[in-house]
Structures are given as structure tokens and as C-alpha cells.
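**Q** Provided below for reference: sequence and predicted model.
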Amino acid sequence: MIKNIYILLIFSILFSIKILSQNSQQQEIYQAFISRSIPKWEAATLKLEKNTDINNTAELLNLIHCYYGWTSEFIDKKMYKNAEANIVKVENWIEKILAKDPNNALAINFKGVFISYRLAFEKSKVFTLGKQSLQLIKKAHTLDPTNVQVLFDNGNAYYYPPKIFGGDKKTALMHYQKAISILERQNNTSYNWVYVQMLMLAARCNDLLGNTNEAKKGYEKTLRIEPNFKIVKEKYYPEILRK
């Protein structure tokens, strides 16, 4: 009896340590996003990579998600060589997952997103890559229409392109709102950078669609969750107050 209690206690301690470690990693990634700091993204990602079993699909997808944020920051800062190095690495991991599980919606989604990252520096392939990317992201949505990451990236696929290339803020807003609702029902909003980003993008969609009151509420909600979200605090919210 005492031996069984001892074993249960050890498992409980190990489980608690694992949860604390995961929470710490999530906070580090969140701070990298809010600060838009490439060194912080790099430190958080490489730390996670050291502790990732790349033969475990769930762990590898979690690592790919971290590379997803880090690589996006490289693209935004026009650091294309760094971005490409990450893309090549991640694409190999994605193919590893799809070789075992061809219909893994999240892997298919990430494949589409990382192809879209190439659009920034492979201008001659913009139509081909854009089409491939969109097909994969939409396929992922067909396979798993309630996956938050898939909804987020489907929203992005409609938010960022101009209307002439299929952009549609109403459709983007629909995807963001659905994903936000799922995260809130799951109570999965703490230190969740995707959640905060979607709050901002949903508000921005409303703003661009002329839904001023809804946009204002959305920006205010974003700032309640994250007061230091710079672009909302210094640009979007002050602008809408002047309307």
C-alpha cells in the first residue's frame, strides 16, 4: 500500500513538473510574440526543440508551430535567408509527419502556410505558390473544420490578399470569430498569442468593413487581454477613437 502511494506521488510530482515546464514555454513564446523580438523567438524555439521528440507527431507539430511564429517574424523583418533556412527545416518535418499520416490536417495546414512564406522572396513563383498554399490550407479546413490553428490560417488566407486575389474580410472575420469562440469555451486563452492575434484581426476586419462600434469593442477587448499590444495601443485604437 505504502509502495503504491509512493509511486503515485512520484507520478504526480513528475506530471506537475511537466505542466509547469509547458506553461513556462508558452509564456516565453507569448512574450516573444508581444515584444516582436527575434532573439526571444529563437531562444524559445531552440529550447523547445532540445526537448522535442521528433518521432512524436504531437510534439513535432508543437515545435513546428513555434517555428511558424519565429519564421513569420523573419518574413516581417525581411530577413529572408533566415526565413528560408527555417522553412526548409520545417518542410522536412512536415513531410515526415505526412508520410505516416497523409490526412493530418494540422500538418497539411502548416505545409500550406510555409509555402505561403516563400511568396515574400520567390516573386517569380507567386501565382503557383499562392495557389498551392491556398489549396492546402482549404484542404486542412475540410479535414478538420474546428481546429483553431486551421481556422486561424484560413482566416489569414482571406484577410491578407487583396480582393482581386480572393481576399474577403467578411470570410476572414467568420473564421477568426469561430476560432476565438472555441478557445474561449476551452478556457485556452492565457498566454496564447494566436488568441490575442485573432482578437486584433477580428477587430481589424470589423474596422475595414465599416463596423466601427464592433471594431472599437474588439480593440478594447484586445487591450484588456494584452495592454502592451503595440499596434493596437498606438495605431488602431487611437485611429478608431478619432472616427
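**A** Structure's in. What do you need?
**Q** C-alpha only now, for contacts and for neighbours.
**A** OK.
**Q** tell me how far the helix ranked longest in the chain lies from the chain's centre.
**A** Among the elements of type helix in the chain, defined by DSSP state H, the one spanning the most residues is helix 2-35. A distance of 22 Å separates the centroid of the chain from that of helix 2-35, by Cα atoms, centre = their mean, to the nearest Å.
**Q** in the helix or strand following that helix, what's buried?
**A** Sequence-wise, the next helix or strand beyond helix 2-35 is helix 38-50, with elements assigned using DSSP states H and E. For helix 38-50, the buried set under the neighbour-count rule, 16 or more other Cα atoms under 10 Å, comprises 38, 40-42, 44-45, 48-49.
**Q** one step back: and the angle from the longest helix of the chain to helix 38-50?
**A** Between the axes of helix 2-35 and helix 38-50, defined by axes from the mean of the first three to the mean of the last three Cα atoms, to 10 degrees, the angle is 150 degrees.
**Q** of all the residues in helix 2-35, which ones are buried?
**A** Buried residues in helix 2-35, defined by neighbour count with 16+ other Cα under 10 Å: 25-33.
**Q** distance to Met198 added to the residues you listed, as JSON lines?
**A** As requested, those are arranged in JSON lines below (distance: Cα to Cα, whole Å):
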{"residue": "Gln25", "distance to Met198": "21"}
{"residue": "Gln26", "distance to Met198": "17"}
{"residue": "Gln27", "distance to Met198": "18"}
{"residue": "Glu28", "distance to Met198": "19"}
{"residue": "Ile29", "distance to Met198": "16"}
{"residue": "Tyr30", "distance to Met198": "14"}
{"residue": "Gln31", "distance to Met198": "16"}
{"residue": "Ala32", "distance to Met198": "17"}
{"residue": "Phe33", "distance to Met198": "13"}
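**Q** for comparison:
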Amino acid sequence: MRYLPLLLLLFACTCVSAQCNNSTELNQQARTAYLTNDIDGWKEVLLKAKALPDNSANQLEMARLGLGAAGTAMASQNDAFLSECLDLMEDSLDKFWESDKKDPAANGLYSAYLGLLIAQSPMKGMLYGSKSSKYATKGVSYDAKNPVAQYCLGSNLFYTPETWGGDPELAVEHLQAAIATNNDEAGCDWFHLQTLALLGQAQSKAGDTAGARMTYLKALELEPEFGYVAKVLLPALSK
């Protein structure tokens, strides 16, 4: 019996790995780059994504990957790479707008792009703050079941100061909606793991420490090597 917890953990890890065998090589590489905060890994992912056919689906995916890479750039305080990611997101979305201006994910990602511009230079908040909120809200209005749109609105509500319309409790609702609309293999996607991490932070900010702990444990169940959650976010709940 003393080995039962270990066996269960190993079984859970094996199940996750088996499920992820069905994901694309590019998505697996993006997941690894996200989990390890590997800028070189993200650069390789973006380079491979650029080589894909230049169609609307790949343009949208390029913008999504740019968002993930930008997060690593910010965590690493690499402003040059952050600028590259922002340029990539802008270029990809500009191309995508030519075919569909009402796509929920595209509107959400454009909101996230504007939010990153503000994060890079806070003075731009006066210029892009309300515009970012507008596009995040539009994304969900076009399709409330789109996980990217829901994440981006939740992110906008989380990072926007409450005096300017931010709302951590409402952010929790939208991030939970993003989690709920993902498919069974969502744990294989870096974006789903990122959503769980932000959901836990929003729950904590809203005063729901128990809920945040459960969310972080769920993230670690999907990915035991999720260092940001295991070593930073989860321990912070006890401080």
C-alpha cells in the first residue's frame, strides 16, 4: 500500500503522455517551450509555423503561438524577442482580418496583442486600454464557446486595474468558461495549461484561495513538470 500513491501518479503521467501522442509535433514543441520558458524553443516553433501554408487557419495559429512566445519573452525580460513576437502577432492578424473580421479567437488575440503592447510600455495604456477591452468583449460576443476568446477576455479583466474596469471575479468566470469549452485532449495544449495558471491567479486575486489551490493541483495533474505552478504559484498561496 505504501507505493500506491506513487503508482497512481505514474499512471496519471502515463495517461497524459499517451493522450498527447495524438497532438501535432509543432504543438508538442510549443508545449515544451512554454513549460521550460525556452526562448530558443519558441523561436524554432515560430520558424516552423511560418513555413506552413499561408492560409487563415495557420495565420490564426501563428498569432496564438506568438502570444505564448511573448509570455516567455516577458518572463525572461527579453524585450527584443517580445517585440518580434508582437510584430508577428500583428502581421498574422492583419492578414487574417482580410478574410474574417468577426472571428472570436482573432478578436480575442488582438485584444491580447494590445495588452502586451501596454505591458511592454505602460504609458500605452491610455491609448490601447479601452480598445483592448472592446476587442476582448467582441470576441466572446461572436462565440461564447470559443476557449481563446474566453481566455483573452478573462486575461483582460484580470490584468486591467479595477479602477479602469478590471474585475478578478468576472475574470474567473470567463477563464472557467475557457476551460469548460476545451476538448478532452486540452491538457496536451500549452494554451490550456496557461489558462489554468491564470485561472488560479484570478481565483487567488478574488480571494478564493481554496479554489486557486484546486486549480493549480489540476494543472499539476495534467503536467507534473509545470514548474511555474509547482514552484511559484502554489507556494505563494501559503504566504
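**A** Everything's here; your move. The model shown is predicted, which means the values in this text are computed figures rather than measured ones.
**Q** nearest to Arg185 of structure 1 among the buried residues of helix 2-35 of structure 1?
**A** Compare each of these with Arg185 of structure 1 using Cα to Cα and the shortest gap goes to Gln26, at 19.3 Å.
**Q** pretty sure the closest one sits against Asn188.
**A** No: between Gln26 of structure 1 and Asn188 there is no contact under Cα atoms under 8 Å: 11.6 Å.
**Q** report the contact partners of Met198 of structure 1.
**A** Contacts for Met198 of structure 1 were tallied using Cα atoms under 8 Å, 6 or more residues apart in numbering; they are 152, 176, 180.
**Q** show me what it lines up with in structure 2.
**A** Met198 of structure 1 maps onto Thr195 of structure 2 when the alignment is built from TM-score structural alignment.
**Q** count the neighbours of Lys163 of structure 1 for me.
**A** Close neighbours of Lys163 of structure 1, defined as other Cα atoms under 10 Å, add up to 11.
**Q** now the helices for structure 2?
**A** 4-20, 25-36, 39-50, 56-75, 79-97, 104-120, 125-142, 147-159, 168-180, 190-205, 209-222, 227, 234-236.
**Q** and these, which is most packed in?
**A** Stretch with highest mean neighbour count among the helices of structure 2: helix 147-159 (a mean of 28; mean count of other Cα atoms under 10 Å).
**Q** with structure 1 superposed, average distance for it?
**A** Its aligned residues in structure 1 lie a mean 0.7 Å from helix 147-159 of structure 2 after superposition (mean Cα distance after the TM-score superposition for structure 1).
**Q** so what does that helix touch, helix or strand wise?
**A** When contacts are defined as 3 or more Cα pairs under 8 Å, 6 or more residues apart in numbering; DSSP states H and E, helix 147-159 of structure 2 sits against helix 104-120, helix 125-142, helix 168-180, helix 190-205.
**Q** wait, isn't Leu234 of structure 2 in contact with Tyr216?
**A** Yes: at 6.5 Å, Leu234 of structure 2 and Tyr216 qualify as touching, with contact defined as Cα under 8 Å.
**Q** residue contacts, Ala172 of structure 1?
**A** The contact partners of Ala172 of structure 1, taken as Cα under 8 Å, 6+ apart, are 154-159, 202, 205.
**Q** 10 Å - rerun?
**A** Under the criterion of Cα atoms under 10 Å, 6 or more residues apart in numbering, the contact list for Ala172 of structure 1 reads 151-160, 201-202, 205.
**Q** what about Asp101 of structure 1, neighbour count?
**A** Asp101 of structure 1 has 12 neighbouring residues, counting by other Cα under 10 Å.
**Q** and the gap between it and Asp144 of structure 1?
**A** To Asp144 of structure 1, Asp101 of structure 1 is 14 Å away according to Cα to Cα, to the nearest Å.
**Q** do the same with Ser16 of structure 1
**A** The spacing between Ser16 of structure 1 and Asp144 of structure 1, counted by Cα to Cα, is 31 Å.
**Q** same check, this time on Asn154 of structure 1
**A** For Asn154 of structure 1, the distance to Asp144 of structure 1 under the criterion Cα to Cα works out to 12 Å.
**Q** now do Ala202 of structure 1
**A** From Ala202 of structure 1 over to Asp144 of structure 1 (counting by Cα to Cα), the distance is 21 Å.
**Q** ditto for Lys18 of structure 1
**A** As defined by Cα to Cα, Lys18 of structure 1 lies at a distance of 28 Å from Asp144 of structure 1.
**Q** and for Thr212 of structure 1?
**A** Remark: distance between Thr212 of structure 1 and Asp144 of structure 1 (Cα to Cα) = 32 Å.
**Q** my guess is Ser116 of structure 1 meets Leu134, correct?
**A** Yes: in terms of Cα atoms under 10 Å, Ser116 of structure 1 counts as a neighbour of Leu134; the distance is 8.2 Å.
**Q** counterpart of Lys235 of structure 1 in structure 2?
**A** When structure 2 is aligned by TM-score structural alignment, the residue opposite Lys235 of structure 1 is Val232.
**Q** wait, what's in contact with the residue lying closest to Leu183 of structure 1 once chain neighbours are set aside?
**A** On the basis of Cα to Cα, 6 or more residues apart in numbering, the spatially nearest residue to Leu183 of structure 1 that is not a chain neighbour turns out to be Thr189, at 6.2 Å. With contacts defined as Cα under 10 Å, 6+ apart, the neighbours of Thr189 of structure 1 are 180, 182-183, 195-196, 225.
**Q** need the max-distance pair from those residues.
**A** Taking Cα to Cα as the measure, the contacts of Thr189 of structure 1 span a maximum distance of 16.6 Å, between Ile182 and Ile225.
**Q** who's in contact with Ile97 of structure 1?
**A** Under the criterion of Cα under 10 Å, 6+ apart, the neighbours of Ile97 of structure 1 are 54-58, 60-61, 91, 103-104, 106-108.
**Q** if you set the cut-off to 7 Å instead, what comes out?
**A** Applying Cα atoms under 7 Å, 6 or more residues apart in numbering, we find Ile97 of structure 1 in contact with 57, 107.
**Q** same question, Ala177 of structure 2
**A** Here Ala177 of structure 2 is in contact with Gln150 (Cα under 7 Å, 6+ apart).
**Q** what's it aligned with over in structure 1?
**A** Using TM-score structural alignment to pair residues, one finds that Ala177 of structure 2 aligns to Lys178 in structure 1.
**Q** okay then, goodbye and thanks.
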